[in-house]
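1. starting from these lines, generate the structure:
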Amino acid sequence: MKLALQLGYWGADPIAEAPALVAAAELNGFDAVFTAESWGSDAYTPLAWWGAATERVRLGTAVAQISARPPTALAMHALTLDHLCGGRHIIGLGVSGPQVVEGWYGQPFAKPLARTREYVDIVRQVLARQAPVVSSGPHYRLPYPADAPGSTGLGRSLKPITHPLRADIPIWLGAEGPKNVAQTAEIADGWLAVFYSLSLADRYEQWLAEGFARPGARRRRDDFEVAAGAQVVITDDVAAAVDRYRPSTALYVGGMGAKGTNFHAELYTRMGYGDEVAEIGRLFLAGKKAEAIAAVPDEMVRETMLVGTAEEVRAQIKQWEAAGVGMLMVTARDVATIEQLAALV
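-> Okay, here's the model as predicted:
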């Protein structure tokens, strides 16, 4: 099992302890460090800034939102960072949700699977640098058609000026639903599993297998990376740890989306918490945040956590590894926790 430090995105302020955490991750054998973005801090600037002090760990985005940048711009970020870190970058991409895509980026959210497929194809064209980049769309058209609204007709196909260090920078995709996970297996090099659950492990493998079986699939299961985000807490007080993360479970299930359109809620429903999800969503959308948090049962929080004594957590890690997880992306916020986790694996 590999370990990765997930720094995530910032809240109201930057993560003050990040340099010490990154240094500890590198010193203690973590495989990678990841950053994320929502509608505040971006994913690439902190990754480059903090990553400049590293020599070994891989540096990834988990995730960079595809609506935040045209695919050629994302490829520019990626090839630049990959040069600067000596070939240690992982491109992690995700579609976000309609509230963010349409409300923050002013882009249409429709057809996220098709948009992702086109986006990845264009990024790979840039990194390959074998020919000028072209795309017939319909979501990303390169060059912009001469007969399209507002076009000057002067657009031309281009190759990147800078030669990428690696044509095969790995691309990992964040995915939650069966179609998205299957497409990830087909076109990507790894899967960023946001809320991994052992109760769904067999279904995850079925979805992945469907993608690997498609004609032209990029990889096979044995050379494909599965990275699961998880709260890992070593403690004798499991109840306190569950209480600490109950609000975030309520937020993602009830508040990170609109009524009828919340991918996290759909995932927890697949886990078997349909009634609880409905009640949490009803309360959250009614503005009853405290009641929504109280409605989250302990077992629902623990579904995506590894928690207990050191020996109990070690046993849980082995269960996740046996189920197909190759990397745990942990959100440690102190050096001691990083050292404890490193000792477990």
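
2. from here on, just use CA atoms for contacts and neighbour counts.
-> Will do.

3. what does stretch 57-77 rub up against?
-> For stretch 57-77, contacts defined as Cα atoms under 8 Å, 6 or more residues apart in numbering pick out 6, 8, 26, 30-38, 42-44, 47, 51, 88-96, 101, 105, 107, 116, 119-120, 122-123, 126-127, 140, 173-174, 192.

4. any of those residues buried? List them.
-> Neighbour-count burial (16 or more other Cα atoms under 10 Å) applied to the contacts of stretch 57-77 gives 6, 8, 26, 30-38, 42-44, 47, 51, 88-96, 101, 116, 119-120, 122-123, 126-127, 140, 173-174, 192.

5. and those, which of them are in strands?
-> Using DSSP state E, the subset of the buried ones among the contacts of stretch 57-77 located in strands is 6, 8, 32-35, 89-94, 173-174, 192.

6. from those, which two are the most distant?
-> Distance extremes for these: the farthest pair is A32 and G94 at 18.3 Å, using Cα to Cα.

7. can you tell me the closest non-neighbouring residue to F30?
-> Closest residue to F30 in three dimensions, ignoring its sequence neighbours and counting by Cα to Cα, 6 or more residues apart in numbering: L3, at 5.0 Å.

8. who does the host helix or strand of that neighbour touch, helix- and strand-wise?
-> Using DSSP states H and E, L3 sits within strand 2-8. Secondary-structure packing of strand 2-8 (3 or more Cα pairs under 8 Å, 6 or more residues apart in numbering; DSSP states H and E): helix 18-27, strand 32-35, strand 327-330.

9. tabulate these in TSV, adding columns for distance to G254.
-> Converted to TSV, these look like this (distance: least, Cα to Cα, whole Å):
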stretch	distance to G254
helix 18-27	29
strand 32-35	24
strand 327-330	23
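
10. quick one: the helices in the protein?
-> Counting by DSSP state H, residue ranges of the helices within the chain are 18-27, 44-51, 71-84, 98-103, 112-128, 178-187, 201-212, 238-250, 263-270, 274-285, 289-294, 298-302, 310-322, 335-344.

11. could you dump those into JSON lines with distance to A228 added?
-> Below are these laid out as JSON lines (distance: least, Cα to Cα, whole Å):
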{"stretch": "helix 18-27", "distance to A228": "17"}
{"stretch": "helix 44-51", "distance to A228": "19"}
{"stretch": "helix 71-84", "distance to A228": "22"}
{"stretch": "helix 98-103", "distance to A228": "23"}
{"stretch": "helix 112-128", "distance to A228": "20"}
{"stretch": "helix 178-187", "distance to A228": "13"}
{"stretch": "helix 201-212", "distance to A228": "12"}
{"stretch": "helix 238-250", "distance to A228": "16"}
{"stretch": "helix 263-270", "distance to A228": "14"}
{"stretch": "helix 274-285", "distance to A228": "22"}
{"stretch": "helix 289-294", "distance to A228": "24"}
{"stretch": "helix 298-302", "distance to A228": "15"}
{"stretch": "helix 310-322", "distance to A228": "9"}
{"stretch": "helix 335-344", "distance to A228": "15"}
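
12. want to put them side by side, so please do this one too:
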Amino acid sequence: MKAGFSVGYWSSGPPANIERRLAEAEALGVDSFWTAEAYGSDALTPLAWWGSRTSKMQLGTSVCQMSARTPTAMAMAALTLDHLSGGRFLLGIGASGPQVVEGWYGQPYPRPLERTREYVEIMRTVWAREQPVRFEGRHYQLPHNGGAGLGKPLRSTVHPLREDIPVMLGAEGPKNVALAGEIADGWIPLWFSPKSDAFYRDALNEGFSRPSARRTAQDFEVAAVVPLVENDDVEKAAARLRPLIALYVGGMGAKDVNFHGNVFARMGWADVCAKVQELYLAGRKEDAAAAIPLEMVEDVALVGPADKICEDIERRWRPTCVTTMILAGWPRPDVRERILAAVRG
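-> I've put the predicted structure just below:
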């Protein structure tokens, strides 16, 4: 596996010491640096700002919200960042969920897989730059049908540095994961668990088997964001992640539609998810976090002393389909190289 470093999206403001951590990560040979967005900080601005301090690391988004930008706007941003980084950009995009898409971005959510397929096709047409862009889809039309009636097909004024910028899909459900295997260059799972490896391999293989598949299992990237909290006390380490898991399981989505909760339910935590959601939606966030057992945290995260973290990586994570472990957490200096070595094997 390769090692990546993630800062995700912000809470109340920019995380501290990112410039220093990036310099340390690049000096240690960390392969990639990743940002994210939901409904606060965006993914592209921090990636460009902090990424300008790097010279070797790949720069990725995990993920950009599709509903935040039209396909051509996303293609423009990607080719711009690819030029500025010297061809180091990795474009991760995702359909998100109805709560965010319709509540924050004011866009329709239905038929997300179909929308994703159109979105990616348009971006690749922009980057190929073979002709002015024309597209007549269910969700996107270029030129726009209606309005002033004066739209005309256009071609990017910029020649892309790479005509085939890597596209990675953020996906959780089996159909969306299969779509990633079919149309993308990689998959960015959220809340990946080694115990679900066979389930995800089956979904990816469904995509790889389709006639239009771009990749095979041998040249496909799986970049999993893995929370990491290093502490000699396992329970103290897990306690730092419980509120985050409770937010996703209990508060990200409607009562009957929560894709993140479904991920944990497939791991065998359906009863816990139901309890966490009940508490969270009742406003009892601390109780919701406390209801998450240690084993549920350990399913999706690296927590505890460095020896345990290294053993978990080598025994549980390395045999999976994950090709890049994006660490969402930065270990102490005296154990940092050991943990990175465990990732790389």
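
13. ok so, going back, nearest to A336 of structure 1, of the ones in strands among the buried ones among the contacts of stretch 57-77 of structure 1?
-> Nearest to A336 of structure 1 among those is Q6, at 15.5 Å by Cα to Cα.

14. any idea how far that closest one is from E37 of structure 1?
-> With distances taken as Cα to Cα, to the nearest Å, Q6 of structure 1 is found 12 Å from E37 of structure 1.

15. G137 of structure 2 and E118 touch, don't they?
-> Yes. Counting by Cα atoms under 8 Å, G137 of structure 2 touches E118, with 6.9 Å between them.

16. which of these two has more residues huddled nearby?
-> Legend: neighbour count by other Cα atoms under 10 Å for G137 of structure 2 and E118, higher for E118 (19 against 14).

17. right, and that one touches Q141 too?
-> No. Using Cα under 8 Å, E118 of structure 2 makes no contact with Q141, being 9.7 Å away.

18. P194 of structure 2 -> structure 1?
-> Alignment note (TM-score structural alignment): P194 of structure 2 maps to L198 of structure 1.

19. what about that match, how many neighbours?
-> L198 of structure 1 has 18 neighbours, counted by other Cα under 10 Å.

20. got it, and S62 of structure 2?
-> Residue neighbour count, defined by other Cα under 10 Å, stands at 31 for S62 of structure 2.

21. gap between G146 of structure 2 and V263 of structure 2?
-> Distance, G146 of structure 2 to V263 of structure 2, using Cα to Cα: 41 Å.

22. tell me which of those two has more neighbours.
-> V263 (21 against 8).

23. need the counterpart of that one in structure 1.
-> Mapped onto structure 1 by TM-score structural alignment, V263 of structure 2 lines up with L267.

24. burial of the spatially closest residue to R21 of structure 2 that is not a sequence neighbour, as a residue count?
-> Distances taken as Cα to Cα, 6+ apart put W330 closest to R21 of structure 2, at 7.8 Å, once the chain neighbours are dropped. For W330 of structure 2, the count of nearby residues is 17 (other Cα under 10 Å).

25. just checking, W330 of structure 2 touches N231?
-> No. Counting by Cα under 8 Å, N231 is not a contact partner of W330 of structure 2; they are 11.6 Å apart.

26. what about I187 of structure 1, how many neighbours?
-> By other Cα under 10 Å, the residues close to I187 of structure 1 number 22.

27. surely it and E118 touch.
-> No. Taking contacts as Cα under 8 Å, I187 of structure 1 lies outside contact range of E118: 10.4 Å.

28. what does F89 of structure 2 align to in structure 1?
-> For F89 of structure 2, the aligned position in structure 1 is H89, judged by TM-score structural alignment.

29. quick one: its match from S67 of structure 1, how far?
-> H89 of structure 1 is 20 Å from S67 of structure 1, by Cα to Cα.

30. repeat that for V232 of structure 1.
-> 31 Å.

31. could you do G153 of structure 1 as well?
-> 25 Å.

32. so between these two, which is more surrounded?
-> Neighbours per residue, other Cα under 10 Å: of G153 of structure 1 and S67, the larger number sits with S67, 24 against 12.

33. tell me the counterpart of that one in structure 2.
-> In structure 2, S67 of structure 1 lands on S67 (TM-score structural alignment).

34. can you tell me how far its match is from V126 of structure 2?
-> The gap separating S67 of structure 2 from V126 of structure 2 is 18 Å, by Cα to Cα.

35. ditto for A290 of structure 2
-> Distance, A290 of structure 2 to V126 of structure 2, using Cα to Cα: 48 Å.

36. before we move on, the earlier item: most tightly surrounded among the helices of structure 1?
-> helix 178-187 (a mean of 22; mean count of other Cα atoms under 10 Å).

37. residues near the spatially closest residue to D197 of structure 2 that is not a sequence neighbour, how many?
-> In this structure, D197 of structure 2 finds its nearest non-sequential neighbour in T320, 5.9 Å apart by Cα to Cα, 6+ apart. Per other Cα under 10 Å, the neighbour tally for T320 of structure 2 reads 18.

38. wouldn't G40 of structure 2 be in contact with G13 here?
-> No. At 9.3 Å, G40 of structure 2 does not count as touching G13 under the criterion of Cα under 8 Å.

39. quick one: which of these two has more around it?
-> Each of G40 of structure 2 and G13 has its neighbours counted (other Cα under 10 Å); G40 has more, 13 against 9.

40. how close does that one sit to G8 of structure 2?
-> To G8 of structure 2, G40 of structure 2 is 11 Å away according to Cα to Cα.

41. what does E278 of structure 2 give?
-> Look at E278 of structure 2 and G8 of structure 2: by Cα to Cα, they are 27 Å apart.
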